[in-house]
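>>> no sequence for this one, just the structure:
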């Protein structure tokens, strides 16, 4: 029961500390009157041109996702090559060279099938 009291006191003191900090910030904060300039976006001291809510093409997002996909796939090729070197040297006992070739070609097949799919869909065309 004593441990529950300790937890309760700690939670109470934490709430008092956080609430006191927010109350002091509210009381001591500088307030200026609401104006158009105060609500305006600040962009390196340049006056904004047009609205802030513009539409971006989805193609930029898909292009970035494809870059991440192929970047990560390429990153996974390095450990595969290290394992390939160990198998070729005979250091990995349970893995045969034929099994490694099958897995490596399957990995590269998935990579290139994704690339061909994106190419056919026209995702790689930058407009």
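Structure received. Remember, it's a predicted structure, so these values are computed and weren't measured experimentally.

>>> rest of the way, CA atoms for contacts and neighbours
OK.

>>> could you say which helix or strand holds the residue nearest the centre of the chain?
Geometric centre of the chain, nearest residue: residue 68, 10.0 Å, by Cα atoms, centre = their mean. Secondary structure from DSSP states H and E places residue 68 in helix 58-89.

>>> this is the other structure I want to compare:
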């Protein structure tokens, strides 16, 4: 084996031992507050005693709106580099961006026609 491979293996082993020992030491040396039961209770949105079970079903509309938000929000990721390099891309880049935005607009029209964003 080469010296570099042996050295890198030793470094990984030492890092692993250090990380494991830090976790073990923090368990024994760190503060332990087992008397305070409020640390283990649920606290959500200002409600300390929630009402209802954890297996509550949500409408599929919430997930659909979330996925659509992510889908249409990603377009900004593609539009920003285009806006920065618009002069270098020229008319070909402009045409490609209009085609991209047209496809997104067609998708939005499709979603609107399917009434995916209407709440009842």
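All right, it came through fine. Given the structure is predicted, the values throughout are model-derived calculations rather than measurements.

>>> returning to what we had before: list the buried residues in the helix holding residue 68 of structure 1.
Neighbour counts over helix 58-89 of structure 1 (16 or more other Cα atoms under 10 Å) mark 63, 66, 83-84, 87 as buried.

>>> can you work out which other helices and strands pack against that helix?
The contact analysis (3 or more Cα pairs under 8 Å, 6 or more residues apart in numbering; DSSP states H and E) places helix 58-89 of structure 1 against helix 97-121.

>>> how far does the helix it packs on sit from the chain's center?
Here helix 97-121 of structure 1 is found 25 Å from its chain centre; the criterion is Cα atoms, centre = their mean, to the nearest Å.

>>> same question for stretch 32-47 of structure 2.
With Cα atoms, centre = their mean, you get 26 Å for stretch 32-47 of structure 2.

>>> contact partners of that stretch?
Stretch 32-47 of structure 2 is contacted by residues 48-50 when judged by Cα atoms under 8 Å, 6 or more residues apart in numbering.

>>> of the residues you listed, which is the nearest to residue 27 of structure 2?
residue 48 (27.8 Å; Cα to Cα).

>>> OK, contacts around the closest one?
By Cα under 8 Å, 6+ apart, the contact set of residue 48 of structure 2 is 41-42.

>>> residue 71 of structure 2 versus that one, what's the distance?
Counting by Cα to Cα, to the nearest Å, the gap from residue 48 of structure 2 to residue 71 of structure 2 is 35 Å.
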